[in-house]
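Trainee: What follows is a predicted protein model with its sequence.
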Amino acid sequence: MSLATHPDRLLPADPGTRGIARELLQRVQDLPIISPHGHVDAAVIEQNTPFPDPAALLVTPDHYVTRLIHASGISMDKLQPGNATPREIWRHFCAAWPLFDGTASGYWLRTQFESVFGWRGELSAEKADASFDSISAKLAEPGFRPRELFKDFNIEVLATTDDPLDNLESHRALAEDPSFHSRVLPTFRPDAYINIAHPQWAANVERIISEASDGGSGYRGYLTALENRRRYFVDHGAVSADHGVRTPATLKLEEADAEALFEKARSGQATAHDRDVFEAHMMYQMARMSVEDGLVMTIHPGSYRNHHQPTFEEFGADTGHDIPVATNYTESIRPLLQDFGTAKDFHLVLFTLDETVFSRELAPLAGFYPSVYIGAPWWFLDAPDAMLRFRSAVTETAGFSRSSGFIDDTRAFCSIPARHDASRRIEASFLARLVAEHRISEDRAHELIVDVVDSSPRRVFKL
């Protein structure tokens, strides 16, 4: 029996606890996938575009994969489509396959190869061409289009991540298509319009004021434009606004001070300190807007993006060198929570790349503020052992009801079922241990696993 299809993969080694986990997993194994945060392009689903070659689908867009290959000594240019053929890139990947043993990426990929693409056995340099040809043949099959896989994967809800000025035409088309029975929801992602350090910030601000401010100008027109575009997203099915910030700092400025800082940034005179202050103030404003329009606010902080400047300059962002940094939530988020932490129907989902804040900050915050929910482990932490550490760290203080449900946060469409299956196995394993230790009843564990897998994401993301 292969590793990818073993029925007890990720379940406890102890036979008694494993038996309990098996029954819990069976309870949720066939539930539909709820994916309220991710990065799949809606146009791919709407147009039912055939997937490209194996390298373009599984290697080049996945910074989890390219970063580890690069660390082994393969230069980044050899993993770029413009510099190497798909088959050459795939050969580098297959030669590096042993490097992925024990990693989350290796787990997702191994599961995809067998469960989705029908490739059985380990990859290797010797099998590179054979595996490339086998997967390419699968990609050419009519039944392997995105919409068919959407149905096969049992996805009920898939949220995308979208620019505030996106026309959301693909989302509209999918919502109006009677043959498409799932939901693909847009997500408002305003980072490039809020972070004045972003290279396109000034141009983005001019565009959004010009196109969406109802004739307004300056700082007030800027806020109006953001509010209008948020409403446009709500009208097209959005349930959340996502914020990928450097820190979770929040700050309420007087309007005159905010306006002066805004104009200073537009003139190109803002300092690094000004950047931090303005972003913190805009996070406060985003919370205010969420209270008003009902969008769930999610915060993804704690990444030092583009750590290696030469790689960024040559190959751009999202190429594998974003590195986690320490995160402070308790003090940083307090200004926002003072005014909105108990606001009716405000949902604030807090994520982190810093495991030390799980039990020290996030669980206590979610254990008091009715608005706060704990975001699932993401990025470097969406791995089996890290997910177990997360569940253990937050549950003793906040219980099960204050977590968001699993978030796959992926661009890799074909990895979605593997990721959700892994999460369900981890939840079953954790609950089985509590049952085996006589800390909760088995009946209650069966209720809880349905809640954390299915009910929590629906409740937290207002689905």
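Mentor: Thanks, I have the structure now. These numbers come from a predicted model, not from an experiment.
Trainee: drop to CA atoms for contacts and neighbour counts, all remaining ones
Mentor: Will do.
Trainee: ok, the closest residue to Ile194 other than its chain neighbours - contacts?
Mentor: With C-alpha to C-alpha, 6 or more residues apart in numbering as the criterion, Ile194 has its nearest non-adjacent residue at 6.1 Å, and that residue is Glu279. Residues counted as contacts of Glu279 (C-alpha atoms under 8 Å, 6 or more residues apart in numbering) are Ile194, Asn195, Ile196, Ala249, Thr250.
Trainee: Chain neighbours aside, what residue packs nearest to the third one?
Mentor: Spelled out, it's Ile196. Using C-alpha to C-alpha, 6+ apart and skipping the chain neighbours, the partner closest in space to Ile196 is Arg275 (5.8 Å).
Trainee: do the second one as well
Mentor: Spatial nearest neighbour of Asn195, excluding adjacent residues (C-alpha to C-alpha, 6+ apart): Glu279 at 5.8 Å.
Trainee: That neighbour: what secondary structure?
Mentor: What DSSP: H, G, I helix; E, B strand; the rest coil gives for Glu279 is helix.
Trainee: cool, Asn328 as well?
Mentor: Assignment for Asn328 (three-state DSSP): coil.
Trainee: Give me the distance between the two termini of stretch 177-188.
Mentor: 22 Å (C-alpha to C-alpha, to the nearest Å).
Trainee: Please apply the same query to stretch 324-333.
Mentor: Termini of stretch 324-333 sit 19 Å apart (C-alpha to C-alpha).
Trainee: I'd guess the residue nearest to Ile196 is in a strand, am I close?
Mentor: No: assessed with three-state DSSP, Arg275 is helix; it does not lie in a strand.
Trainee: List the residues that contact Pro86.
Mentor: Pro86 touches Asp53, Pro54, Ala55, Ala56, counting by C-alpha under 8 Å, 6+ apart.
Trainee: The same query, at a cut-off of 7 Å, please.
Mentor: Each residue near Pro86 by C-alpha atoms under 7 Å, 6 or more residues apart in numbering is listed here: Asp53, Ala55, Ala56.
Trainee: put this beside the first:
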Amino acid sequence: MRLSPSPDRLFPADPATRGLARGFYDAVKNAPILSPHGHVDPSILSDDVPFSDPADLLIVPDHYVLRLLHAHGIGLDRLGRGDSDAGAREIWREFAASWHLFAGTPVRFWFEDTLHSVFGLTEHPSSANADEQFDQISAWIAQPSSRPRALFDRFGIEVLATTDDPADTLTAHRALRDDAAFTGRVVPTFRPDRYMDPGNPNWTAALEALHAASGIECSTASGLVHALEDRRAFFQSLGATATDTGVVDAWATRLSSAELERIHRAGLDGSVSPREARAYRAHMLWELARMSSEDGLVMQLHPGVLRSHHRPTLDRFGPDSGHDLPLTTHYTEPLREVLNDFGTNETFRLVLFTVDETSFSRDLAPLAGFYPSVFVGAPWWFLDSPDGIRRFREAVTDSAGFYKTSGFIDDTRAYLSIPARHDVSRRMDAGWLATLVVTGRLGEEEAATIARDLVDGIPRHVFRL
């Protein structure tokens, strides 16, 4: 099968609507990429060394790919995870032979774009051409123009945000800031998840790491809060504009100081109960909102994912190996205390994401449609498909409009997929705007302005870029 993506892909089928969508898209398709939330390792840019091989570049780190192949009985050890002895070429062969499994998925769409526009491949992967394509991509990797910094410029990335632990030294960010040869903007994002749950067996080790990084003793809850505040200031000194928190639910409610310290001590001595751990986590989420209301770091909240659903896979292959799964998630009541305290604070900004799309029109859009501080985050994880993006616009626009949404976030570790992911969003938004024009709900000129704002003005404003 020829690999030749249509220039009109994802646009509406109706010719008149498609023509309008094409015009809106053409005006933004080459706009700089603002990527305010992602998981690319900044050291690939500070070190600027060539990528290793096609499998390590495209397959092994991508949990979207791993989970679907695993669902069809391909063991993760055959895909390079854990103590795998599978070679890069063998991993690529597994992927190529399974190409048909991705039909209709966003993974397929992203890969088609990347394989064609980045590598110049002209055929869909298959068992017959797997070795040839592996060699073609390997030859591409060896070129100086394929190094991470050159691609940063080629892809048109203006801002790239990473995701970083508060105890991180941010060595790569400092190196990039001080390197006159690198003109891009790469900023850290403060991710404090592992300090919030005293029931986690790794919590005390995390406190020790934070103590070492900040110099502030974390044997008390007040000390932990102080240490987190200290590290937030450090992140801001290196360009951070946002934080990110991934929690199982969105409850954010205060405890008394005495109760908070009691639970903190219980966490240290190993006697904390699940109920106490939940209460502690909810208080810490409130504390993070309070900090954002004071220092201006945009608070991103990503609740509703049950991490590492399959314990045997976690034990053998570690986290981020494809078995994190979505939960039903509520926001209106869980965030009431935070929004009563900070929802009209001009410094506070809260971007709410979900993997439960029933919450788009039920909770998120109505909250953003009242509170000045609240913005609806773009479709994330299981929802960042073309159809998920369309359903997002249909669900959110009625209550929140366009200007209380976040702009697109690619949320990816797969560096080479960033342009493809942003392109999907630009195409789908162009199609939705065209639909509003032909149905008389928007004027053509205003729709064109919104198309430009969705890729530039809106994310620049929301994430304080």
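Mentor: Yes, it's here. Because the structure is predicted, anything quoted here is derived from the model rather than measured.
Trainee: between the contacts of Glu279 of the first structure, which is nearest Leu388 of the first structure?
Mentor: Set against Leu388 of the first structure, the nearest of those by C-alpha to C-alpha is Ala249 (27.8 Å).
Trainee: Over in the second structure, tell me which residue corresponds to that closest one.
Mentor: For Ala249 of the first structure, the aligned residue in the second structure is Trp251 (criterion: TM-score structural alignment).
Trainee: neighbours around that match, how many?
Mentor: If you count neighbours by other C-alpha atoms under 10 Å, Trp251 of the second structure ends up with 24.
Trainee: For it, give its distance to Trp380 of the second structure.
Mentor: Distance from Trp251 of the second structure to Trp380 of the second structure, by C-alpha to C-alpha: 20 Å.
Trainee: do you know how far the residue sitting nearest the centre point of the first structure is from Asp454 of the first structure?
Mentor: Closest residue to the average C-alpha location of the first structure: Asp409 at 2.1 Å, with C-alpha atoms, centre = their mean. Between Asp409 of the first structure and Asp454 of the first structure the distance is 17 Å, computed by C-alpha to C-alpha.
Trainee: And for Asn154 of the first structure?
Mentor: 13 Å.
Trainee: and those two? which has more neighbours close in?
Mentor: Neighbour totals were compared for Asn154 of the first structure and Asp454, and Asp454 leads with 18 against 15 (other C-alpha under 10 Å).
Trainee: Could you check which residue of the second structure pairs with that one?
Mentor: Checking TM-score structural alignment: Asp454 of the first structure goes with Asp456.
Trainee: same deal with His92 of the first structure?
Mentor: His92 of the first structure maps onto Glu94 in the second structure, by TM-score structural alignment.
Trainee: for the helix or strand where its match lies, which positions count as buried?
Mentor: Taking DSSP states H and E as the criterion, Glu94 of the second structure maps to helix 88-97. Buried residues in helix 88-97 of the second structure, defined by neighbour count with 16 or more other C-alpha atoms under 10 Å: Ala88, Arg89, Glu90, Ile91, Trp92, Arg93, Glu94, Phe95, Ala96.
Trainee: try stretch 209-216 of the second structure
Mentor: Ala209, Leu210, His211, Ala213, Ser214, Ile216.
Trainee: residues contacting Pro36 of the second structure?
Mentor: Per C-alpha under 7 Å, 6+ apart, neighbours of Pro36 of the second structure: Leu160, Ala161, Ile409, Phe463.
Trainee: could you dump these to CSV with secondary structure and distance to Ala227 of the second structure?
Mentor: Shown next, in CSV, are those (DSSP: H, G, I helix; E, B strand; the rest coil; distance: C-alpha to C-alpha, whole Å):
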residue, secondary structure, distance to Ala227 of the second structure
Leu160, strand, 26
Ala161, strand, 22
Ile409, coil, 29
Phe463, coil, 24
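Trainee: for the stretch 301-450 of the second structure, what spans make up the strands?
Mentor: 305-306, 325-326, 350-352, 374-376 (DSSP state E, counting those that start in this stretch).
Trainee: Could you dump those strands into CSV and include distance to Pro7 of the second structure and mean neighbour count?
Mentor: Formatted as CSV, these follow (distance: least, C-alpha to C-alpha, whole Å; neighbours: other C-alpha atoms under 10 Å):
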stretch, distance to Pro7 of the second structure, mean neighbour count
strand 305-306, 35, 18
strand 325-326, 33, 16
strand 350-352, 33, 26
strand 374-376, 30, 27
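Trainee: I'd like to know which of these lies nearest to Pro188 of the second structure.
Mentor: Nearest to Pro188 of the second structure, of these and by C-alpha to C-alpha, is strand 350-352 at 16.9 Å.
Trainee: mean shift between that closest one and the first structure?
Mentor: For strand 350-352 of the second structure, the mean deviation from the first structure after alignment is 0.2 Å (mean C-alpha distance after the TM-score superposition for the first structure).
Trainee: which residue numbers in the first structure go with that strand?
Mentor: Under TM-score structural alignment, the match for strand 350-352 of the second structure is residues 348-350.
Trainee: how far out from the middle of the chain is that stretch?
Mentor: 13 Å (C-alpha atoms, centre = their mean, to the nearest Å).
Trainee: on that earlier part again, which residue in the second structure aligns with the residue nearest to Ile194 of the first structure?
Mentor: Match for Glu279 of the first structure (TM-score structural alignment): Arg281.
Trainee: follow-up on the earlier one: can you give me every residue that contacts the residue nearest to the match of Asp454 of the first structure when sequence neighbours are not counted?
Mentor: Of all residues not flanking Asp456 of the second structure in the chain, Leu34 sits nearest, at 7.2 Å (C-alpha to C-alpha, 6+ apart). Shown in contact with Leu34 of the second structure (C-alpha under 7 Å, 6+ apart): Ile157, Glu158, Val159, Leu160.
Trainee: which SS class is Leu34 of the second structure?
Mentor: Strictly by three-state DSSP, Leu34 of the second structure counts as strand.
Trainee: follow-up on the earlier one: who's in contact with the match of Ala249 of the first structure?
Mentor: Here Trp251 of the second structure is in contact with Ala282, Pro334, Leu335 (C-alpha under 7 Å, 6+ apart).
Trainee: I'd like those residues written out as a markdown table, with neighbour count added.
Mentor: Converted to a markdown table, the contacts of Trp251 of the second structure look like this (neighbours: other C-alpha atoms under 10 Å):
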| residue | neighbour count |
| --- | --- |
| Ala282 | 23 |
| Pro334 | 16 |
| Leu335 | 20 |
